[in-house]
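> model this:
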Amino acid sequence: MPLSIVREFGPHLIEAKTPIFLSDCLSHVARELGFDHFALAYEPRVRFEERKSVLMHNYPAEWAEVYVSFDLAGQDPVRRACDRALLGFEWRNLAKLIPLTIGDHRMLAVGREVGVADGYTVPRHIPGEGTGSCSFVVGPGSELPRERLEVAELLGAIAIAAARGLAGLGQYHCKPALSDRQRECVLWSARGKTAAETAIIMGVTEFTVRKHLKDARERYNVHCGQTLILCALYDGLISFPDLLRWWNNLLE
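Got it, this is the predicted structure:
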């Protein structure tokens, strides 16, 4: 049964503490599911620049060399499609997610020539932190094991979570960068309120609001309100729903 593969390999993926162990485990998973290769990546965003990206694969050496030599990461249509998908997707459906250029078709054709014929990619996103993907790939002459793609979805998501852990993310022990009052001032600023309007809402003086915002900018070492708002969003101190729900309520 396909789900038995999840029960067999899921715990090992979750407990992976080293890149080598995770890579070996994914190699076994790919074979059990009927794929020939895998690729796993997790890329932290800007505010986590001290964290290292995670990348592992067992693609054919020729394709890996071409990919790196020509710096194809920035042109990869599969990577771009990950930004437009909530669930895993077959590569044959790329055109349903993004517009494919002549260069994209050429890149996919080169991949097929060197052993990367077709694949299924599982994307995951954490706004403000990073993006991850896990691809399971078949070589020329092989068909995707479509009856097992749901299992690939589950195990791919678990593998991305494991890669996130290897990148040093997922558990936070640091204190919030802003105080409660500073956070509240930033939130109202993000909602479009001036310092004077925020002061009325919060029941404090305009001077106090401006002081809170100034101190907040200093804590993040930024010099403008827009960047301060972005930093607070990145750190999870405010969220897009905090803004969208408030704006929607105004329109009702």
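
> use CA for all of it now, contacts and neighbours both
Noted.

> Ala167: how many residues sit nearby?
Ala167 sits with 20 neighbouring residues when counted by other CA atoms under 10 Å.

> ok, how many other residues are close to the closest residue to it other than its chain neighbours?
Excluding the flanking residues, the one nearest Ala167 by CA to CA, 6 or more residues apart in numbering is Lys52, at 5.5 Å. Lys52 has 15 neighbours, counted by other CA under 10 Å.

> from Leu154, how far off is Lys52?
In this view, Lys52 and Leu154 are 24 Å apart by CA to CA, to the nearest Å.

> do the same with Leu243
Look at Leu243 and Leu154: by CA to CA, they are 32 Å apart.

> and Gly111, by the same measure?
Counting by CA to CA, the gap from Gly111 to Leu154 is 26 Å.

> okay, the two: which has more neighbours?
More crowded of Gly111 and Leu154, by other CA under 10 Å: Gly111, with 21 against 15.

> one more, so I can put them side by side:
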Amino acid sequence: MILEEAISSIEASGTIDELRLSLHRVVQNYGFSGFAFIDAGRPELDLPYHTGTYPPAWERAYIQNDFVHCDPALTRVRRTNTPFHWGELKLPERQGRKRPPELKMMEAARDHGFRQGFVVPFHYRDRLGAVHSSSTVFFWEDEPRDFDKLFVCHRHELHLLMIYWVQRAMDIVNRDQRNAPTILKPADAAETIKLTGREKEVIAWAARGKTVADTAQILGISPETVEGFIKQALRKLEASNKTHGVAKSIALGIIDL
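This is a model prediction of the structure:
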């Protein structure tokens, strides 16, 4: 399957399941046995969103051993935009009988038949300014020397394919958002955030550089009342401070300058 055909196959997918199977067929043509896509931007989660065509036994092992918290590939994904392979990972040395969790995870991968992995990081910023990160690993079960040749010749193609794949996933989710994972869901908070007229006013004056005292004088209310409206607005906006609240309000079109 040439690159153009692979991209066409991805873009023709109409559901997330079709998209998953489409990528599986594509990566198999490159010699991989399957793939795993995981939300890498939520390190606090024990079970972030994931999908792919990996063996169920590997999924169980990954979850039961909490490998998501020690996966050295995920750690590197959060720091780079450049695809890499497992052989490039710097693993801690084994000390005595105790194995570092990173080594335990990589040894488990080998025990499940994966001799190499090609990893594609993907980061994007939504219109609210939130950064989303994902990791996709393509599993290799054949001879490592064959993988080395493929990595040199086709790593840019595989990187490009994942850009198309993630974009298509976002397009599909945008069409049908009901059960969408956060990493693939476009920001639609403007439709759910409802600020009162006063809350919009105090945020709008803050956006113009006015202090609480200035706003109180302009609106003819007490500074304490202004502070109350600001706090209510920030809570609805899920903003950490007034600057964050102003930025989100402008991005969402809640206020105009």
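
> in what helix or strand does the residue nearest to Ala167 of structure 1 lie?
Using DSSP states H and E, Lys52 of structure 1 is not contained in any helix or strand.

> same question for Glu157 of structure 2.
With DSSP H and E as the criterion, Glu157 of structure 2 is inside helix 144-175.

> and that helix, what does it pack onto?
Judged by 3 or more CA pairs under 8 Å, 6 or more residues apart in numbering; DSSP states H and E, the packing partners of helix 144-175 of structure 2 are helix 3-11, helix 16-30, strand 116-125.

> ok, and for the helix or strand following it, which residues are buried?
Downstream of helix 144-175 of structure 2, the next assigned helix or strand under DSSP H and E is helix 197-207. Under the neighbour-count criterion of 16 or more other CA atoms under 10 Å, helix 197-207 of structure 2 has 199-207 buried.

> and what of stretch 152-161 of structure 2?
155, 158-159, 161.

> tell me which of the residues you listed is nearest to Ala213 of structure 2?
His159 (52.7 Å; CA to CA).

> residue in structure 1 matching that closest one?
In structure 1, the residue matched to His159 of structure 2 (TM-score structural alignment) is Glu153.

> shouldn't that match be in contact with Gly88?
Yes - counting by CA atoms under 8 Å, Gly88 is a contact partner of Glu153 of structure 1 at 6.2 Å.

> now check structure 2 for the residue matching Asp36 of structure 1.
Match for Asp36 of structure 1 (TM-score structural alignment): Ser33.

> just checking, that match touches Glu141?
Yes - with contacts counted by CA under 8 Å, Ser33 of structure 2 reaches Glu141, the gap being 6.6 Å.

> aligned to Phe21 of structure 1, what sits in structure 2?
Using TM-score structural alignment, Phe21 of structure 1 pairs with Glu18 in structure 2.

> what residues does that match make contact with?
Contact analysis of Glu18 of structure 2 by CA atoms under 8 Å, 6 or more residues apart in numbering lists nothing.

> could you do Val122 of structure 1 as well?
Contacts of Val122 of structure 1 by CA under 8 Å, 6+ apart are 82, 87-89, 133-135, 152-153, 156-157.

> from Leu234 of structure 2, how far out is the nearest residue to Trp205 of structure 2 once chain neighbours are set aside?
Excluding the flanking residues, the one nearest Trp205 of structure 2 by CA to CA, 6+ apart is Thr215, at 6.4 Å. Going from Thr215 of structure 2 to Leu234 of structure 2 by CA to CA gives 16 Å.

> my guess is Ser135 of structure 2 is in a strand, correct?
Yes - counting by DSSP: H, G, I helix; E, B strand; the rest coil, Ser135 of structure 2 falls inside a strand.

> do you know how far the aligned partner of it in structure 1 is from Pro123 of structure 1?
Under the alignment (TM-score structural alignment), Ser135 of structure 2 maps onto Ser133 of structure 1. In this view, Ser133 of structure 1 and Pro123 of structure 1 are 4 Å apart by CA to CA.

> overlap of the contact sets of those two?
Going by CA under 8 Å, 6+ apart, residues that sit against Ser133 of structure 1 and also against Pro123 are Cys82.

> show me what counts as buried in stretch 48-57 of structure 2.
For stretch 48-57 of structure 2, burial by neighbour count (16+ other CA under 10 Å) applies to 48-49, 52-54.

> which of those fall within strands?
Gly52 (DSSP state E).

> adding distance to Val131 of structure 2, write the buried residues of stretch 48-57 of structure 2 out as JSON lines.
Shown next, in JSON lines, are these (distance: CA to CA, whole Å):
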{"residue": "Pro48", "distance to Val131 of structure 2": "16"}
{"residue": "Tyr49", "distance to Val131 of structure 2": "16"}
{"residue": "Gly52", "distance to Val131 of structure 2": "22"}
{"residue": "Thr53", "distance to Val131 of structure 2": "26"}
{"residue": "Tyr54", "distance to Val131 of structure 2": "27"}
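
> ok so, going back, and the match of Ser135 of structure 2, how many neighbours?
By the criterion of other CA under 10 Å, Ser133 of structure 1 has 25 neighbours.

> give the contact list for it.
Contacts of Ser133 of structure 1 (CA under 8 Å, 6+ apart): 39-42, 82, 121-124, 156, 160.

> please apply the same query to Glu157 of structure 2.
Per CA under 8 Å, 6+ apart, neighbours of Glu157 of structure 2: Leu3.

> quick check: Leu86 of structure 1 is in a helix.
No - per three-state DSSP, Leu86 of structure 1 lies outside any helix segment and is coil.

> for Pro123 of structure 1, see how far away it is.
7 Å.

> which of these two has more neighbours?
Of the pair Leu86 of structure 1 and Pro123, Pro123 is the one with more neighbours under other CA under 10 Å, namely 27 against 11.

> residue in structure 2 paired with the more buried one?
In structure 2, Pro123 of structure 1 lands on Pro121 (TM-score structural alignment).
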